[in-house]
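Novice: could you look at this predicted model? Sequence included:
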Amino acid sequence: MITVIEQAVQARLVATAPKVETVPVTLRYVRSDPFAVCMAFPAPATLEGIEISWTFARELLETGVERSAGLGDVRIRPYGPGRTVIEFHAPEGIAIVLMETAELRDFLARAADLVPAGTEHLYLDVDRSLTALMRDAS
């Protein structure tokens, strides 16, 4: 049974310079963490020179492909026909990424096949999460 979905997509990293760089990005969805999606950027695309991953709510991505969403570190909105802008806000600055909306919708459909929206609570392992939380607290 499938428990993890990964999808490679192309993203356009928008910089302050006129150059717009295309970078491969990996979207990841794990059934055991049903409320979240992860977006991983390869080392060459980051200031630190290491792979960087951002984890945020699946619902934020679902909403953001339709209309502006997010007030915190991750903000998502449609951008013209067929594209979506994702902004990542960090102390080091803001990264703005343009992605094909169709690729994001395909990823979200695959995630919904794995864990239908509204049923996420059925896939949580509360005992395991609580054990991990207690272990980290001690």
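Specialist: Sure, I can see it.

Novice: from here on, just use CA atoms for contacts and neighbour counts.
Specialist: Noted.

Novice: kindly list the longest helix within this structure.
Specialist: If you go by DSSP state H, the chain has its longest helix at helix 101-114.

Novice: what is that helix packed up against?
Specialist: strand 4-14, helix 58-64, strand 83-90 (3 or more C-alpha pairs under 8 Å, 6 or more residues apart in numbering; DSSP states H and E).

Novice: distance to residue 112 and mean neighbour count for these - can I get that in TSV?
Specialist: Shown next, in TSV, are the helices and strands packed on helix 101-114 (distance: least, C-alpha to C-alpha, whole Å; neighbours: other C-alpha atoms under 10 Å):
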stretch	distance to residue 112	mean neighbour count
strand 4-14	11	16
helix 58-64	10	18
strand 83-90	19	19
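
Novice: for comparison:
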Amino acid sequence: MPVLMELSYEREDPFAVKLAFYGPVGVMARWHFSRDLLLGGMNGSAGEGEVKIWPSKESSVGSALFLRLGPEECHAVLAVLRSPVSHWLAHTFKTVPLGREMAEVDWDEERRQLFRSV
């Protein structure tokens, strides 16, 4: 059974990346984690808790990136080609440069959302 993985990034949520897995019947799982975590995992071990990312030891174009998703007692470890993820991540930095994430936040909308529940 083929499973497709999709990474997405939105300017409106500049700190997060979204990872979705699709199977024959649609979305199987969704994960949201920080873009900084993915960046850290490209060259070394990164993450605590339910998301951990690290590269394979090879440094060739075909090297892998490992993602461990889920709690310690029940998790999945996935291996994906590192190069396409690296290119995709570089594109996110063209959309919102590293260190400029706070400049992209609509603070008026954030205040509206915050005070809507008060």
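Specialist: Everything's here; your move. The shown structure was predicted, so the numbers you read here are calculated from the model rather than taken from an experiment.

Novice: picking that back up, in TSV, list the helices and strands packed on helix 101-114 of the first structure along with distance to residue 20 of the first structure.
Specialist: Formatted as TSV, these follow (distance: least, C-alpha to C-alpha, whole Å):
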stretch	distance to residue 20 of the first structure
strand 4-14	5
helix 58-64	22
strand 83-90	13
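
Novice: ok, which of those comes nearest residue 21 of the first structure?
Specialist: Smallest distance to residue 21 of the first structure across those (C-alpha to C-alpha): 5.2 Å, for strand 4-14.

Novice: equivalent range in the second structure for that closest one?
Specialist: Strand 4-14 of the first structure corresponds to no residues in the second structure, going by TM-score structural alignment.

Novice: just checking, what packs against that strand?
Specialist: Counting by 3+ C-alpha pairs under 8 Å, 6+ apart, strand 4-14 of the first structure packs on strand 20-30, strand 93-100, helix 101-114.

Novice: residue 54 of the first structure is nearest to which of these?
Specialist: Closest approach to residue 54 of the first structure among those (C-alpha to C-alpha): strand 20-30, 9.8 Å.
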